[in-house]
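Trainee: pasting the structure only:
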């Protein structure tokens, strides 16, 4: 096969492969660099990722989208964004003043909407996931006010649940943006968390929630609600709890 035939075959192959991935593959070249169009797209994606990390969290936007649902606002022990990025440990702990003002009750679950590393993801998907998930829970479940957390890491949810007396916590958090997605939301479920003790091995995670390019709200909420029901049966999350919905069909959420 001549070089011309090989080049033609490659041109035919790349469009078919690109339909199955958002990865940048087969971009070609202009001299020793990328073609101008692809270089500009790459720079735009990098700028979007930086903006997602550094843009301020606006809890008022999430609260407005959750109108009708009680909400509480808290901050982590990180006083500002630079400190949050440099000191992950502070993002895992509640501000002492805010912790003291959290409502206490016998809650089955508390939902925490946390900015994490992409406030954009939280602004676009956080409220929708809270609503989609709570709609699938039995009415007997005692759901705490939604906590809107600023400068927060996933483990901040442990501190929130402990302070409020919640049996389990779901943290919806902005995931670290990449070059193909700056608006990806993650959901982390933890049963009976202990601040400073619970590790990631005790959590279940759903990632890449961002329709239409990622996981749809109804799919993510169905998986999450199913996991929550199973967590109550097994008294466990993390390595002790597997998502069996795809293999065995959806399971009913436990009401008791």
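Mentor: Now that the structure is in, tell me what you want to look at. Remember, it's a predicted structure, so these values are computed and weren't measured experimentally.

Trainee: from here on, contacts and neighbour counts on C-alpha atoms
Mentor: Will do.

Trainee: gap between residue 63 and residue 224?
Mentor: Residue 63 sits 22 Å away from residue 224, taking C-alpha to C-alpha, to the nearest Å as the criterion.

Trainee: settle it for me: which of these two has more neighbours?
Mentor: residue 224 (25 against 20; other C-alpha atoms under 10 Å).

Trainee: and the more buried one, how far from residue 243?
Mentor: Relative to residue 243, and taking C-alpha to C-alpha, residue 224 is found at 9 Å.

Trainee: quick one: the strands in the stretch 51-200 of the chain?
Mentor: Under the criterion DSSP state E, counting those that start in this stretch, the stretch 51-200 of the chain contains strands at 71-75, 107-114, 146-150, 166-174, 185-191.

Trainee: hold the first one in mind and look at this next one:
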């Protein structure tokens, strides 16, 4: 009499611990039909996230509690933007005229980046949550930039007169999550700022990523630290002792004290 066959799936425990596609099995020389269709659907969602246009009007409605300004990059259309990353980092001709000087401690910039779906779904909620945790600071207008990449926030922040920009951008979509949002904090925004002078939060989304509340907590913590220390980037570590960072009112008072 033969021994009983163990029919348990040895990959089940590992699949439960990760969204990665592992242990999918096989059907003849290929994948099972359901897994193959799932892969194609995920790929289509990622392509749509990259190529779809941001619904700016709807996003403005979601940000009704804030002053909103809209600008575009130097890329004239989506196809050009995807081929020319450099154009997405600069404002279009005469777009600076739409940015009146409004000196502030911090301002939010929204860039559609490589996933308009991420911005459409998450940006307004993150700004609302973060703003609520930044009481005591002067917060500038929210600027929505289309066909835009991270560095466009430097030109925008300088024109407005912000000491710090928090730029929310649609991250490059993957085959697990197509609507992941990133946040980049830059102290002293100006054209030419290096990426090493920014702090980044990544994977803000609702499918096992960073929650809105946690992202808001981190943005608020980094903002207070950056304005106190007058820097962002490699010199500002999130794991620093939080007792070294004053609360919002103390930080604002320090900003208003002349520096020697």
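Mentor: Structure's in. What do you need? All figures in this text were calculated on a predicted structure; none of them were measured in a lab.

Trainee: coming back round to it: what's the closest of the strands of the stretch 51-200 of structure 1 to residue 208 of structure 1?
Mentor: strand 185-191 (5.7 Å; C-alpha to C-alpha).

Trainee: quick revisit: now the strands of the stretch 51-200 of structure 1 as a markdown table including mean neighbour count and distance to residue 57 of structure 1?
Mentor: Putting the strands of the stretch 51-200 of structure 1 into a markdown table (neighbours: other C-alpha atoms under 10 Å; distance: least, C-alpha to C-alpha, whole Å) gives the following:
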| stretch | mean neighbour count | distance to residue 57 of structure 1 |
| --- | --- | --- |
| strand 71-75 | 20 | 11 |
| strand 107-114 | 26 | 9 |
| strand 146-150 | 24 | 7 |
| strand 166-174 | 27 | 10 |
| strand 185-191 | 27 | 14 |
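
Trainee: would you turn those into CSV with distance to residue 160 of structure 1?
Mentor: Below are the strands of the stretch 51-200 of structure 1 laid out as CSV (distance: least, C-alpha to C-alpha, whole Å):
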stretch, distance to residue 160 of structure 1
strand 71-75, 9
strand 107-114, 8
strand 146-150, 8
strand 166-174, 8
strand 185-191, 12
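
Trainee: among these, which comes closest to residue 238 of structure 1?
Mentor: Closest approach to residue 238 of structure 1 among the strands of the stretch 51-200 of structure 1 is made by strand 185-191 (7.3 Å; C-alpha to C-alpha).

Trainee: check which helices and strands that closest one is in contact with.
Mentor: Packed against strand 185-191 of structure 1 by the contact rule (3 or more C-alpha pairs under 8 Å, 6 or more residues apart in numbering; DSSP states H and E) you find helix 119-134, strand 166-174, strand 203-209, helix 217-234.

Trainee: need the winner for burial among those.
Mentor: strand 166-174 (a mean of 27; mean count of other C-alpha atoms under 10 Å).

Trainee: give me the angle between that strand and strand 185-191.
Mentor: In terms of direction (axes from the mean of the first three to the mean of the last three C-alpha atoms, to 10 degrees), strand 166-174 of structure 1 departs from strand 185-191 by 160 degrees.

Trainee: mean distance between strand 166-174 of structure 1 and structure 2 after superposition?
Mentor: Strand 166-174 of structure 1 differs from its equivalent in structure 2 by a mean of 0.6 Å after superposition (mean C-alpha distance after the TM-score superposition for structure 1).

Trainee: residues in structure 2 aligned with that strand?
Mentor: Per TM-score structural alignment, the counterpart of strand 166-174 of structure 1 in structure 2 is residues 162-170.

Trainee: give me the contact list for the matching stretch.
Mentor: Residues from elsewhere that reach stretch 162-170 of structure 2 (C-alpha atoms under 8 Å, 6 or more residues apart in numbering): 102-119, 123, 140, 149-150, 153-154, 157, 179-189, 219, 223, 226-227.
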